[in-house]
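Enquirer: this one's sequence-less:
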């Protein structure tokens, strides 16, 4: 693919409220002069796999997958999910483990083995679960809480709107990976990144970044414009939960990672590499 290729770009992200809110204006033709784009919706485990196989121009992926895809994809400085108080949760059912040590040798469901959530969980478990957990089962994130509730797994690592809905399943929070990360490092927590194929060229990737920032600005200036679209993709999610989801995951880092955002990502990948959990990778810069 050449940098002069002017076909519509492919963009893949989740149907979760934060993503549909952020990209609505750009993907619905509300921003004249921005690059043409076609959209595909997929769960994070799917987008991570596509990035590793080099499938697609622009994708929302887990920060944990960056060391595996950086040769082909560049990190864009906007559009992702990074912040404070928004980390994945470890949930158990009544009668289940009540402390990290109680997960030793137990079965835990996770949303993706390449997810940032799972990477954080592995760092947390190495510190606090003697001998480690037992079997790890990968499930689509929407299936994890029912699996914990029904006793098919001993605990579940959940993301997205599960922060707001787990009590409806009769579950309780055993640990917050965001609290663990922020307490031990002082950094905000990196969750999801937008990456673009390097072969698109620097000029085109810069235009994409500008389109994303404009889309975020439009969404903040007129939240009602994306409301119908967001709720349609949120399916049965309560509108109040969708609003809380957007409020938590769309923040100043969505518009621009900045110095502190890039430092948080470097800290995560550096710590994970030191623990042998991901390949070592060069420190990030706003350009890469």
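Expert: Great, that's in hand. Keep in mind it's a predicted model, so treat the numbers as computed, not measured.
Enquirer: Every contact and neighbour count from this point should use C-alpha atoms.
Expert: Noted.
Enquirer: With residue 46 as the reference, measure out to residue 230.
Expert: 20 Å (C-alpha to C-alpha, to the nearest Å).
Enquirer: Looking at the two, which one has more neighbours?
Expert: Neighbours of residue 230 and residue 46, each counted by other C-alpha atoms under 10 Å, are more numerous for residue 230; the result is 24 against 16.
Enquirer: Let me know the next secondary structure element after whatever helix or strand the more buried one lives in.
Expert: For residue 230, the element it lies in under DSSP states H and E is helix 227-234. Using DSSP H and E, the next helix or strand after helix 227-234 towards the C-terminus is helix 239-249.
Enquirer: From the contact counts, what lies against that next one?
Expert: If contacts are counted by 3 or more C-alpha pairs under 8 Å, 6 or more residues apart in numbering; DSSP states H and E, helix 239-249 sits against helix 17-27, strand 81-83, helix 227-234.
Enquirer: Show me what whichever helix or strand comes after the second one is in contact with.
Expert: Using DSSP H and E, the helix or strand that follows strand 81-83 in sequence is strand 89-93. Applying C-alpha atoms under 8 Å, 6 or more residues apart in numbering, the external contacts of strand 89-93 come out as 98, 145, 148-149, 151, 154-159, 163, 166, 170-178.
Enquirer: same deal with stretch 136-144?
Expert: For stretch 136-144, contacts defined as C-alpha under 8 Å, 6+ apart pick out 43, 45, 107-113, 156-159.
Enquirer: Just send these back as CSV, with distance to residue 93, neighbour count and secondary structure too.
Expert: Shown next, in CSV, are those (distance: C-alpha to C-alpha, whole Å; neighbours: other C-alpha atoms under 10 Å; DSSP: H, G, I helix; E, B strand; the rest coil):
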residue, distance to residue 93, neighbour count, secondary structure
43, 25, 19, coil
45, 25, 19, helix
107, 13, 18, coil
108, 12, 24, strand
109, 13, 27, strand
110, 15, 25, strand
111, 18, 24, coil
112, 21, 24, coil
113, 22, 17, coil
156, 9, 32, strand
157, 12, 29, strand
158, 13, 26, strand
159, 17, 20, coil
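Enquirer: In addition, the following structure is provided for comparison:
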């Protein structure tokens, strides 16, 4: 999505200085106004919209792409469990709280994303809440999907699931211009799918090209270019969650 923008291939866009960080880090940094453009969890928006404006493109929203609750045993719910999560203000954790309302875990622990599946496999946690490319690789760790929270959300709402949002800091970036830079970058990626491969692989959590290709095909979709009315309905539904 951002290869062309980062590499100066979007006409009229300014140079950008990029920081790569775990989603829990960007959610927290955005609350401090650390970045002019930032990717965060949709569930973090209530704490951020006083400083930032939501852009209608560039984020992660779709169907069949939700977070998974993983275990290594045959448990049927999270009652009494210790669960590793990627962040307290992530969409994943918000959905897990809603889904597990009747059988809440005993304890949750915020863990860097790349440490969750190894931690569950090693027995440090009873369950783990994972996102993104983990849905393609969790079987390698001997883990089982207790719940697909995307499927649960879609069954409950009929809407796509809003995961990651792109925000522009008020007074620092023209949001309309920023949206056009990002759309142009996404369109460049679609027009030149091989151009960004080395850049993507350099920053991927899972390095196998087939996993990367599956990840991109699932998460870079029509909502990436434009949220549209259905995307905005999904965001509104998430932000009305009683668990927020």
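Expert: Received the coordinates, thanks. As the structure is a computational prediction, the values presented were derived from the model and not from experiment.
Enquirer: which ones among the contacts of strand 89-93 of the first structure are found in helices?
Expert: Among those, the ones falling in helices (DSSP state H) are 145, 148-149, 163, 177-178.
Enquirer: who wins for neighbours among those?
Expert: Tallying neighbours with other C-alpha under 10 Å puts residue 145 at the head of those, with 28 neighbours.
Enquirer: which ones are touching that one?
Expert: With C-alpha under 8 Å, 6+ apart as the criterion, the residues that contact residue 145 of the first structure are 91, 156, 158, 166, 169, 171.
Enquirer: Work out which residue lies at the spatial centre of the first structure.
Expert: residue 192 (2.9 Å; C-alpha atoms, centre = their mean).
Enquirer: separation between it and residue 28 of the first structure?
Expert: Look at residue 192 of the first structure and residue 28 of the first structure: by C-alpha to C-alpha, they are 22 Å apart.
Enquirer: what does residue 134 of the first structure give?
Expert: From residue 134 of the first structure across to residue 28 of the first structure, the span is 45 Å (C-alpha to C-alpha).
Enquirer: And stretch 11-21 of the second structure, how far out from the chain middle?
Expert: 20 Å (C-alpha atoms, centre = their mean, to the nearest Å).
Enquirer: export the ones in helices among the contacts of strand 89-93 of the first structure to a markdown table and tack on distance to residue 125 of the first structure?
Expert: Shown next, in a markdown table, are these (distance: C-alpha to C-alpha, whole Å):
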| residue | distance to residue 125 of the first structure |
| --- | --- |
| 145 | 20 |
| 148 | 18 |
| 149 | 22 |
| 163 | 20 |
| 177 | 10 |
| 178 | 14 |
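Enquirer: List just the nearest of the residues you listed to residue 12 of the first structure.
Expert: residue 163 (23.6 Å; C-alpha to C-alpha).
Enquirer: how about that closest one, what's its match in the second structure?
Expert: In the second structure, the residue matched to residue 163 of the first structure (TM-score structural alignment) is residue 135.
Enquirer: Then residue 200 of the first structure?
Expert: With TM-score structural alignment as the criterion, residue 200 of the first structure lines up with residue 172 in the second structure.
Enquirer: The equivalent of residue 163 of the second structure over in the first structure: what secondary structure?
Expert: If you follow residue 163 of the second structure across to the first structure using TM-score structural alignment, you land on residue 191. Recorded secondary structure, residue 191 of the first structure: strand (DSSP: H, G, I helix; E, B strand; the rest coil).
Enquirer: so residue 191 of the first structure makes contact with residue 79?
Expert: No: contact criterion C-alpha atoms under 8 Å: residue 191 of the first structure and residue 79 do not qualify, at 11.5 Å.
Enquirer: Just want to know which of the two has more residues nearby.
Expert: Taking neighbours as other C-alpha under 10 Å, residue 191 of the first structure and residue 79 compare with residue 79 leading, 28 against 24.
Enquirer: Leaving out chain neighbours, which residue sits closest to that one?
Expert: Spatially, and ignoring its direct neighbours in sequence, residue 79 of the first structure is nearest to residue 254 (4.8 Å; C-alpha to C-alpha, 6 or more residues apart in numbering).
Enquirer: List the residues that contact that neighbour.
Expert: By C-alpha under 8 Å, 6+ apart, residue 254 of the first structure lies in contact with 78-82, 216.
Enquirer: Go again with 6 Å.
Expert: By C-alpha atoms under 6 Å, 6 or more residues apart in numbering, the contact list for residue 254 of the first structure reads 78-80.
Enquirer: What does it correspond to in the second structure?
Expert: Counting by TM-score structural alignment, residue 254 of the first structure lines up with residue 224 in the second structure.
Enquirer: For burial, what's the neighbour tally of the counterpart of residue 49 of the second structure in the first structure?
Expert: Under the alignment (TM-score structural alignment), residue 49 of the second structure maps onto residue 70 of the first structure. Number of residues near residue 70 of the first structure (other C-alpha under 10 Å) recorded here: 19.
Enquirer: cool, and residue 150 of the first structure?
Expert: 11.
Enquirer: State the distance from the corresponding residue of the second structure for it to residue 73 of the second structure.
Expert: Aligned counterpart of residue 150 of the first structure in the second structure: residue 122 (TM-score structural alignment). Between residue 122 of the second structure and residue 73 of the second structure the computed distance is 12 Å (C-alpha to C-alpha).
Enquirer: Which helix in the second structure has the most residues?
Expert: Identified as the longest helix of the second structure according to DSSP H is helix 175-191.
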